[in-house]
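just coords:
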C-alpha cells in the first residue's frame, strides 16, 4: 500500500476528531461548525475559520477518516505482502482483530458508513474518501493472485465489498455476539479468497 501525504496540523486534527464524535453520535445531519466547536471545546467560529463551508468540513472529515482507516489496514496488510503463501489463520485473526477493534471503538466505523452513503451522491466526498478503499483492494489483489485465481483484481474487489458488508452487519449484532459473528463470517470469506 502506498504512503499517504495527509498531514493535518494538531489544531485541525482536534477539530476533525471532534467532527468524528459529532457525526458518530448524530449522523451527518448533526455535523455543523457550531457542533464541532462545542465538541472540541473551542470558541464559536473556530471550525469555520479553518473550514469555511459545510462541504469543506465534509471533505476534510472524509480525508481524516480515510487516513485513519488506511493506517490501520496498512498495518494489517504489510506483513502479509512479503509472504510467499497466505496463512489462512493469520489472515483471519488479523482481520477479525481489526474488525473487533473497530467495533469496540465504533465511532470511525459509523462515520465511515455515513460518508460511504454521502460519497455516492457527492463527487468531492467520493474523491476524498475512496483512496483508502482502492488501497485496500490493491493490498488484497496480490493475496488473491497467489491463489492462482484467473482474475485476482475482481476477486479482491468482491472480497473487500463482502468484508465491508460483514463489518456493517456486525454493528447490528448484540455486543456479546459480535466477535463470534465476525470470526465465523471472516473465516468463511478468507477461505473463499485463498482457496
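Structure received. Because the structure is a prediction, the values reported are computed rather than measured.

From now on I want contacts and neighbour counts done on CA atoms only, so please keep to that.
OK.

Show me the longest helix that occurs in the protein.
When the chain is parsed with DSSP state H, its longest helix is helix 54-81.

Helix or strand next in line after that one, which one?
Later in the chain than helix 54-81, the nearest helix or strand by DSSP states H and E is helix 88-104.

which residues touch that following helix?
72, 76, 80, 108-109, 167, 170-171, 178-179, 182-183, 186-187, 190-191, 194 (Cα atoms under 8 Å, 6 or more residues apart in numbering).

So which residues of the protein form helices?
With DSSP H as the criterion, the chain has helices spanning 10-26, 33-40, 46-50, 54-81, 88-104, 107-121, 123-146, 152-171, 175-194.

The structure to be compared is supplied as follows:
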C-alpha cells in the first residue's frame, strides 16, 4: 500500500471506534491541516475540526503540542518508510547500466507516488524544520532518511564508483528539493515528466561526478 493510500483522509460522520482508529484519523487530519495551513495552523482544535470529532478529542490523546508533533513525526515517517522498504525490495540484483536504469525507474516511481500526496510531503518538510528546533522530534525522521540513504547508496554501489555513501547523501539531499519544487513549480500534469528528468539528472550527475575535481576525499 502506498503512502498516499495510508494517509489519505477518510471523512466520516461517525467517530471511529477504538483508540488506534481514532488516533490514526487524528494524525491523518493533522497532515491535512499542516498541508493547508502550515505548522502554525496545527492546533488541537484545528485537528478536531478536520477530523469531524468533538472539540477536545485531540487533546485527550495528545495532551500537549509536543506530544502531537511527536506522534505525527512517527506516523509520517512510517508511511514514507514503508515505501522506502518497498523500493529496496524491488531493486534488481544485476549490476551494470540495465540494473542502474531499473533502480532509477523505481526511485522515480516512488517519488511520483509521494508527489500525489502533497500534504504528506509538506508535512514532512515542516517536521524536518521543526526537528531542527526540537531535537526530540528528530529520531523517526532521521531513521527514515537514513534508510532512504542506504537504499540510494546501494544503487550508487552498482556503478562501482568511490565514496558511495557521500554520493548517496548528496542525492537524498537533492531529491528533497526536487520533490518539493515539483509540488510548487509544476502542475499535476507536468509533474511526472519533471520528476523523471530531474531524478535521472541528479542520480546520474552525482553518481558519475569525479569527486577529486571538487577536492572531496574518497
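Ah, there it is. From a predicted model like this one, the values you see are computed outputs, not experimental measurements.

Now list the buried members of the contacts of helix 88-104 of the first structure.
The neighbour count (16 or more other Cα atoms under 10 Å) marks 76, 80, 108-109, 167, 170-171, 178-179, 182-183, 186-187, 190, 194 as buried among the contacts of helix 88-104 of the first structure.

about what we covered before: now the longest helix of the first structure and helix 33-40, what's the angle there?
Inter-element angle recorded for helix 54-81 of the first structure and helix 33-40: 50 degrees (by axes from the mean of the first three to the mean of the last three Cα atoms, to 10 degrees).

circling back to that earlier point, and the two most separated of the buried ones among the contacts of helix 88-104 of the first structure?
Farthest-apart pair in these is 108 and 194; separation 28.4 Å (Cα to Cα).

so what's the residue nearest the centre of the second structure up against?
In the second structure, the centroid-proximal residue (Cα atoms, centre = their mean) is residue 80; its distance is 4.9 Å. Neighbour list for residue 80 of the second structure: 3, 144 [criterion: Cα under 8 Å, 6+ apart].

Distance check, the alignment partner in the first structure of it against residue 37 of the first structure.
Alignment note (TM-score structural alignment): residue 80 of the second structure maps to residue 69 of the first structure. Using Cα to Cα, to the nearest Å, residue 69 of the first structure is found at 24 Å from residue 37 of the first structure.

Then residue 86 of the first structure?
Residue 86 of the first structure is 46 Å from residue 37 of the first structure, by Cα to Cα.

Not counting residues beside it along the chain, what's closest to residue 27 of the second structure?
residue 72 (6.0 Å; Cα to Cα, 6 or more residues apart in numbering).

dump the residue contacts of the one you found.
27, 30-31.

Can you tell me which of the residues you listed comes closest to residue 169 of the second structure?
residue 31 (26.5 Å).

I'd guessed the closest one sits against residue 117; true?
No - assessed by Cα atoms under 8 Å, residue 31 of the second structure is found out of contact with residue 117, at 10.1 Å.

Could you measure from the residue nearest to residue 27 of the second structure over to residue 146 of the second structure?
For residue 72 of the second structure, the distance to residue 146 of the second structure - Cα to Cα - is 19 Å.

One more: residue 179 of the second structure?
18 Å.
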